[in-house]
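Trainee: Dropping the sequence and predicted coords here.
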Amino acid sequence: MKISSPLLGTTFELPERPGRIVSLVSSATETLFALGAGDAGVGVTPYCARYVPGLGAPVVADYVSGDPEAIRAVRPELVVATDGVQLPLARRLAAAGLPVALLPVPQSRFGILENTVALGALTGRLAEARALCDRLERACAELVASAPSPRPRAYAELWFGRHLRRPGGRAFVHDLLWLAGLEPVHGDRPDAYAPPELDEVPGLAPAWVIVFSEPEHPIDAEALVRERGWDRAFAPRVLASTTERGRNLIHDGPSFVETAAWLRDATAA
């Protein structure tokens, strides 16, 4: 199969069922295992093991940095990356002659399903991918059908290291909140991730403040709310999201439905 990437300016031949895959995307790594292609993994990033218990593939790169020769050393037939902040790394690897295929960063849960089908096509497992999408769609439909009315309003805050962002209407995080039975207060914004205007949040009066942070830069969500005076201004309930599988607000692998279910249970308490 011939794989072409306009963003990378490359074309390469891919075996019908590649047996040596490097996944630089934790969601793709989780999906590969869900499709039965996990044994083909010969290289991952440090973050992939969070979503695949007992992952044995060696770490060959970080999410945004990596040595092409270290990846070439594991002789991949396919390298999976994304077209988001990972794009500069993907371009360096492709320029070095490595067989890189790009997945788009999903803007909704439907983008997650699209990427699942794409990985199924790349690995010769389309039937398995379609079946996985059916299971994910059923789980989403059950969550939507059982959503409370009215939905509690929620403000989500994402700390990518020291960089603060909030999800808008073009982020799959919006869908996670929606599936959890919440109404994202920035769901009408036509962007994906933007720096929040913190002064406007009290006026939006969310019932919940949900904060994601990484272990390398942990954020105390309760303390953050107190420091901003939000506990006095509108007294939201506070929930912390982590990098743990099923509790990670920014992870777009198949376990996103587990995260939505966790959010539903946590905010219904």
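Mentor: Everything's here; your move.
Trainee: Going by C-alpha atoms from here, please, whenever you check contacts or count neighbours.
Mentor: Noted.
Trainee: For V209, give me its contacts.
Mentor: With contacts defined as Cα atoms under 8 Å, 6 or more residues apart in numbering, the neighbours of V209 are 154-157, 236-239.
Trainee: 6 Å instead, please
Mentor: Residues near V209 by Cα atoms under 6 Å, 6 or more residues apart in numbering: 154-156, 238.
Trainee: what kind of secondary structure is it in?
Mentor: Of the three states, V209 takes strand according to DSSP: H, G, I helix; E, B strand; the rest coil.
Trainee: try L158
Mentor: Using three-state DSSP, the secondary structure recorded for L158 is strand.
Trainee: for comparison:
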Amino acid sequence: MPLYHDQLNREVNLPALPKRIISVVPSQTELLFYLGLDKGVVGITKFCIHPADKFKSTTKIGGTKQLDIDKIKSLKPDLIIANKEENERGQLEELMQYFPVWISDIYDLPGALDMITRVGELVGRKTKAATLTDTITQNFSQLKPAPSPLRVAYFIWRKPYMVAGPNTFIDKMLQKCGWVNAFDLQRYPEIDADMLRDAMPDIILLSSEPYPFKEKHLAELSALVPSATVKLVDGEMFSWYGSRLLQAPAYFNALMAELI
């Protein structure tokens, strides 16, 4: 029986190549379809919006943190691919009683590349996964960090305000751009207007997800820190750690050029 380890170093037994896969993480769902698992993916979350045609045609099994356990059971998967941060531990532990569950745990680019490699092995797409990781690595070698280490506040939520702090994948992407996180509070802290002003960011980035910041929010943040440049950004480029990483370096280069 093939024995695999996930990124939590848990043993995951797969008696055969999985033919019925459920993915409960949007970026990993996109990766599976990129690897050619068109018929193998039988269930995804309501947030797994890419690719659009697959989103429309694939069975939805709830949200990333509110999985429909009964529907998942009815689909009889032989593999569930999840993530430590994006999914609820209790729900994953319940699913482990019935199905093999492989869990990723990603905080930086090497971790993302490792996930892609391991998932490729799990689903019988080792060669294509290797080509993907090589291309992502090459694309990131073309990334040109900002000439000066500007302080950046990266917003992920409103009411209350929440930002991405250190020890997150987003923070590592900011570092790849040559920027310094304006906050040294771990993970995703809540902040208020005074904390934002005290952090003295040069740039405030408003992410498109999980909170859908829009143009109307630019003035709100500009009023709090008039000296900062405030810009909307594509959150998928900063936080999706699957095949979306192919596009991230070019996006970062273009963004930095705009902010110079």
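Mentor: Yep, it's here. Owing to the predicted nature of the structure, the values given are computational and were not obtained by experimental measurement.
Trainee: Adding neighbour count and distance to P58 of structure 1 as columns, could you present the contacts of V209 of structure 1 in CSV?
Mentor: Written out in CSV, the entries for the contacts of V209 of structure 1 read as follows (neighbours: other Cα atoms under 10 Å; distance: Cα to Cα, whole Å):
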residue, neighbour count, distance to P58 of structure 1
A154, 26, 39
Y155, 24, 37
A156, 25, 34
V238, 19, 37
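Trainee: Which residue ranges of structure 2 form helices?
Mentor: Taking DSSP state H, the helices of structure 2 run over residues 26-34, 52-57, 69-75, 89-96, 109-122, 126-141, 169-176, 193-199, 218-224, 235-239, 248-259.
Trainee: would JSON lines of the contacts of V209 of structure 1 with distance to R20 of structure 1 be doable?
Mentor: Rendered in JSON lines, the data for the contacts of V209 of structure 1 read as follows (distance: Cα to Cα, whole Å):
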{"residue": "A154", "distance to R20 of structure 1": "42"}
{"residue": "Y155", "distance to R20 of structure 1": "41"}
{"residue": "A156", "distance to R20 of structure 1": "38"}
{"residue": "V238", "distance to R20 of structure 1": "43"}
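Trainee: returning to what we had before: and G40 of structure 2, which of the helices of structure 2 is closest to it?
Mentor: Of all those, helix 26-34 sits nearest to G40 of structure 2, with 8.8 Å by Cα to Cα.
Trainee: Now do the buried residues in the closest one.
Mentor: Applying a neighbour-count criterion of 16 or more other Cα atoms under 10 Å, one finds 26-34 buried in helix 26-34 of structure 2.
Trainee: what angle do that helix and helix 109-122 make?
Mentor: Angle, helix 26-34 of structure 2 to helix 109-122, by axes from the mean of the first three to the mean of the last three Cα atoms, to 10 degrees: 40 degrees.
Trainee: gap between helix 26-34 of structure 2 and the chain center?
Mentor: A distance of 11 Å separates the C-alpha centroid of helix 26-34 of structure 2 from that of its chain, computed with Cα atoms, centre = their mean, to the nearest Å.
Trainee: who's in contact with that helix?
Mentor: When contacts are taken as Cα under 6 Å, 6+ apart, the neighbours of helix 26-34 of structure 2 outside the stretch itself are 23, 48, 50, 240, 242-243.
Trainee: Out of those residues, who's the most crowded?
Mentor: Neighbour counts for those were taken using other Cα atoms under 10 Å; the highest belongs to S23, with 27 neighbours.
Trainee: where's that residue relative to Y251 of structure 2, distance?
Mentor: The span separating S23 of structure 2 from Y251 of structure 2 equals 26 Å under the rule Cα to Cα, to the nearest Å.
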